[in-house]
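sequence below, structure please.
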Amino acid sequence: MTYQHILEEPVGDVLVLTLNRPDRLNAAPPALFDELRAALGDLNGARAVLIAGSGRAFCSGADVAGGALGSDNPGDTTYAALTEHYNPAMRAIAELDVPVVSAVRGPAAGIGCSLALAADFCVASDTAYFLQAFVNIGLVPDGGASWMLPRLIGRARAAEMMMLGERVAAARALDWGMIHKVVPDEALDGEALALAARLAAGPTMALGLMRRALGQALETDYATAMTAEAQAQRAARGSADSMEGGMAFLQKRKPNFTGR
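Presented below is the predicted three-dimensional model:
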């Protein structure tokens, strides 16, 4: 399918989705997130997703300067944009049954920060920074940031990001435990794709069940989490990949997972 604001490219078993508005630092109108949701709704057999940005930015936030959110009744317009466009795409990422990697260079700001951190693994260039700038314009974080940040970096650091509105450089984000890895800018694309390909070659059902368990982990008590693990283990144990993994272990060889 051809999109206006994103590029979609299968690379082996990885679906690469690239925000493609480099002239605007990939500032995202609601339609861009609609396209992301549509692409995520039909993976065409992909076993991992990589989300990246064209040019020198990942995503500089919602395209407010471009008039994407309108000017009449701005509160209602923004609410509608979030609930009807941005949030459904973020939920689509959370509900995927395959792993997600984000590749971040330059700014990941506002909704772009939320998008980058929604991935299971965020790989950042040494040029990258993460920014919750809403306080600087009298607004509040969105895209799930107020849920996500305290869970990633703790309440105090989340408050620092949200209430002070200062850039968090890639190295600091790594030190905080907010992202997976920092690499030289020229190595970013290759490193992120290699990680996504590694995940795509893994036991897809088990990885999807892990995503679900991690998403639920901080919302349930210990006993409920163990029950959910047992249920997930039952489902995974019946997969072809589980059988292959067991045979490979006994035969002392590398498993060949097929995603089934």
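
make it CA atoms for all contacts and neighbour counts henceforth
OK.

now do the buried residues in the helix or strand harbouring Ala196.
Secondary-structure element containing Ala196, defined by DSSP states H and E: helix 188-200. Of the residues in helix 188-200, those scored as buried under the neighbour-count criterion (16 or more other CA atoms under 10 Å) are Leu188, Asp189, Glu191, Ala192, Leu193, Leu195, Ala196, Ala197, Leu199, Ala200.

what's the closest of the residues you listed to Ala223?
Of all these, the one with the least separation from Ala223 (CA to CA) is Leu199, at 28.9 Å.

ok, that closest one touching Val49?
No. Distance between Leu199 and Val49: 9.3 Å, which falls outside the contact criterion (CA atoms under 8 Å).

between these two, which contacts overlap?
Overlap of the contact sets of Leu199 and Val49 (by CA atoms under 8 Å, 6 or more residues apart in numbering) consists of Pro99.

wait, Lys58 touches Ser102, no?
Small correction: residue 58 is Phe, not Lys. No. Counting by CA under 8 Å, Ser102 is not a contact partner of Phe58; they are 9.1 Å apart.

so between those two, which is more surrounded?
In this view Phe58 and Ser102 are compared by other CA atoms under 10 Å, and Phe58 has more residues nearby, 34 against 29.

please give me the structure for this one as well, since I'd like to look at both together:
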Amino acid sequence: MNTETILYEVADGVAKITLNRPDKLNSFTVQMHGELAEAIKAARTDESVRCLLITGAGRGFCAGQDLGDRAVSPGGEAPDLAESLEKRYNPLIRSIADLEMPVICAVNGVAAGAGANLAFACDIVLAARSASFIQAFCKIGLVPDSGGTWSLPRLVGPARAAALMLTGEKVPADKAADWGMIWKAVDDEALAEEAEALAKHLATQPTAGLALIKRALKETWTNTLDQQLNLERDLQSLAGRTRDYQEGVDAFMNKRQPAFVGK
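Predicted coordinates:
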């Protein structure tokens, strides 16, 4: 893939996307949005890919929108930020949420604004201990976007979400892990190795079943208990018909390592 603002590579069943504007803390531009969309599409359509890993180059994960890419001046014509969300940020978040494979985010440095909410859209988030998360929108008079007003209250509760969004207070990685905002914080030097090991592990697992788990978790926020019980019944019916379920049971009964194929 010929890209300038991201790096894309596939190995061992894992597609790895690295945001690659380190001099700008990997902040979003129109070009980066386009290249990121193409990379996610490539991962979705590549049958060899069974897990996606997203990380950043340099000392930051993603500082959100590059304000220089849509600069405004006092008294000038106001930009249509709704257009930016509708054409770029919202499709990005939806494309990650709809992926039928595990999505891991390795936050290697500051994750601010849309960068933080990009991380929260992923299934499992690991962060370097030096990393931090900031809902920076309030500092320039904007509303949190990229799914942040949906994901953050569900991760940390409404009280903490409100305070973080109204004050823009920085949350260090260790506190983010304690609050349930992310899965865990790891030593900086161990982040890349641990994230890649986790991605490779998940790529060997029964990913058709993992996709159904993702669906169940997604729908639980709008379902009643009865609806969720019915959904579990229906998804279990699908899971029980997969080749991987047969393989898993056979491997368990015969005391051998399973060889899952994701179907």
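
now list whatever residues contact both of Phe58 and Ser102 of structure 1.
Listed as contacting both Phe58 of structure 1 and Ser102 by CA under 8 Å, 6+ apart are Ala52.

tell me who's in contact with Asp23 of structure 2.
Gly58.

and it, which of the three is it?
Assigned by DSSP: H, G, I helix; E, B strand; the rest coil, the conformation of Asp23 of structure 2 is helix.

which position in structure 2 pairs with Leu174 of structure 1?
For Leu174 of structure 1, the aligned residue in structure 2 is Ala177 (criterion: TM-score structural alignment).

try Glu229 of structure 1
Per TM-score structural alignment, the equivalent position to Glu229 of structure 1 in structure 2 is Glu232.

tell me which helix or strand its match sits in.
Counting by DSSP H and E, the secondary-structure element that holds Glu232 of structure 2 is helix 225-239.

picking that back up, thought the match of Leu174 of structure 1 was touching Val171?
No. In this structure, Ala177 of structure 2 sits apart from Val171 without contact. The criterion is CA under 8 Å, and the distance is 9.7 Å.

check contacts around the alignment partner in structure 1 of Asp145 of structure 2.
The pairwise alignment with structure 1 assigns Asp145 of structure 2 to Asp142, based on TM-score structural alignment. In this structure, Asp142 of structure 1 makes contact with Leu82, Gly110, Ile111, Ser114, judged by CA under 8 Å, 6+ apart.

and the closest residue to the second one other than its chain neighbours, how far from Phe134 of structure 1?
Excluding the flanking residues, the one nearest Gly110 of structure 1 by CA to CA, 6 or more residues apart in numbering is Gly61, at 4.6 Å. Relative to Phe134 of structure 1, Gly61 of structure 1 is positioned 10 Å away (criterion: CA to CA, to the nearest Å).

same check on Arg237 of structure 1?
Summarising the geometry, the distance separating Arg237 of structure 1 from Phe134 of structure 1, computed by CA to CA, is 46 Å.

before we move on, back to that, so the match of Asp145 of structure 2, which of the three states?
In three-state terms, and counting by three-state DSSP, Asp142 of structure 1 is coil.

and the helices in structure 2?
Remark: helices assigned in structure 2 by DSSP state H are 30-45, 81-84, 90-97, 114-120, 148-156, 158-167, 173-179, 191-203, 207-219, 225-239, 243-253.

as CSV, these with distance to Ala127 of structure 2 would be great.
As requested, these are arranged in CSV below (distance: least, CA to CA, whole Å):
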stretch, distance to Ala127 of structure 2
helix 30-45, 21
helix 81-84, 28
helix 90-97, 19
helix 114-120, 10
helix 148-156, 15
helix 158-167, 18
helix 173-179, 6
helix 191-203, 7
helix 207-219, 21
helix 225-239, 31
helix 243-253, 31
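
about what we covered before: more neighbours, Arg237 and Phe134 of structure 1?
Remark: of Arg237 of structure 1 and Phe134, Phe134 carries more neighbours, 18 against 15, as counted by other CA under 10 Å.

quick one, what contacts the more buried one?
For Phe134 of structure 1, counting by CA under 8 Å, 6+ apart, the contacting residues are Gly110, Val140, Pro141, Met162, Gly165.

number of nearby residues for Gly143 of structure 1?
22.

so how far is Leu36 of structure 1 from Gln123 of structure 1?
Check again: residue 123 of structure 1 is Val, not Gln. The separation that Val123 of structure 1 has from Leu36 of structure 1, given CA to CA, amounts to 19 Å.

what does Pro22 of structure 1 give?
As for Pro22 of structure 1, its distance to Leu36 of structure 1 is 16 Å (criterion: CA to CA).

neighbour count winner among these two?
More neighbours sit around Leu36 than around the other of Pro22 of structure 1 and Leu36, counting by other CA under 10 Å; the figures are 26 against 16.

just give the nearest non-adjacent residue to the more buried one, would you?
Nearest residue to Leu36 of structure 1 in three dimensions, chain neighbours excluded: Ala89, at 6.5 Å (CA to CA, 6+ apart).

same thing with Gly240 of structure 2?
When the adjacent residues along the chain are set aside, Gly240 of structure 2 lies closest to Gln246, with 7.9 Å between them (CA to CA, 6+ apart).

again with Ser151 of structure 2
Leaving out its chain neighbours, the residue that sits closest to Ser151 of structure 2 by CA to CA, 6+ apart is Phe120, at 6.5 Å.
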